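# sequence-free structure coming up:
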């Protein structure tokens, strides 16, 4: 990615986005909330929801956790 692309991506970032570090820290909590009720998850942790919508790698981690949770059921 060139510098112009990086700047454009930064400027498009939703200010509510908590970033990877915080999202990963709360991912297990968010996954349990999503498994129970996705709307509640987004209401309780909106910054994580925004981040997961924008960050492919973090979203993939969420999918993995949801799979693990559904396999435990």
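Alright, I've got the coordinates. Fair warning: this is a prediction, and the values are worked out from it, not measured in the lab.
# drop to CA atoms for contacts and neighbour counts, all remaining ones
OK.
# so what secondary structure elements neighbour the one helix or strand residue 69 maps to?
Using DSSP states H and E, residue 69 maps to helix 56-72. For helix 56-72, the contact count by 3 or more Cα pairs under 8 Å, 6 or more residues apart in numbering; DSSP states H and E identifies helix 19-36, helix 46-54 as packing neighbours.
# now the angle from it to helix 46-54?
The directions of helix 56-72 and helix 46-54 differ by 100 degrees, with axes from the mean of the first three to the mean of the last three Cα atoms, to 10 degrees as the criterion.
# one more to weigh against that first structure:
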């Protein structure tokens, strides 16, 4: 990724994006709801959903929580 595309992505950040700090505080709550109803989680926690769309590391943390909630794979 070049510097210009990183800058472009930053400038297109959604206004409701809560940022990494708030996302980490609520990620476990979001994950529990998203495990059963992802659409409801995105609607109820719109700012967190906006952040997860923009932040790869936080989205990876969510995936890890969802995997842990799903239990061991087959």
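Cool, got the structure. Not measured: the values here are computed from a predicted model.
# and the TM-score between them?
Scored against TM-score structural alignment, normalised by the length of the first structure, the superposed chains reach a TM-score of 0.85; 71 aligned residues with a Cα RMSD of 1.7 Å.
# number of residues surrounding residue 41 of the first structure?
For residue 41 of the first structure, the neighbour count with other Cα atoms under 10 Å is 19.
# list the contacts of the residue nearest the centre of the first structure.
Ranked by distance to the mean C-alpha position of the first structure (Cα atoms, centre = their mean), the top residue is residue 52 at 2.3 Å. By Cα atoms under 8 Å, 6 or more residues apart in numbering, the contact set of residue 52 of the first structure is 23, 58-59.
# ok, now with 7 Å
By Cα atoms under 7 Å, 6 or more residues apart in numbering, the residues touching residue 52 of the first structure are 58-59.
# same question, residue 41 of the first structure
30, 33-34 are the contacts of residue 41 of the first structure under Cα under 7 Å, 6+ apart.
# go on, residue 27 of the second structure?
With contact taken as Cα under 7 Å, 6+ apart, residue 27 of the second structure is in contact with residue 62.
# ok, so what distance separates residue 26 of the second structure from residue 6 of the second structure?
Look at residue 26 of the second structure and residue 6 of the second structure: by Cα to Cα, to the nearest Å, they are 26 Å apart.
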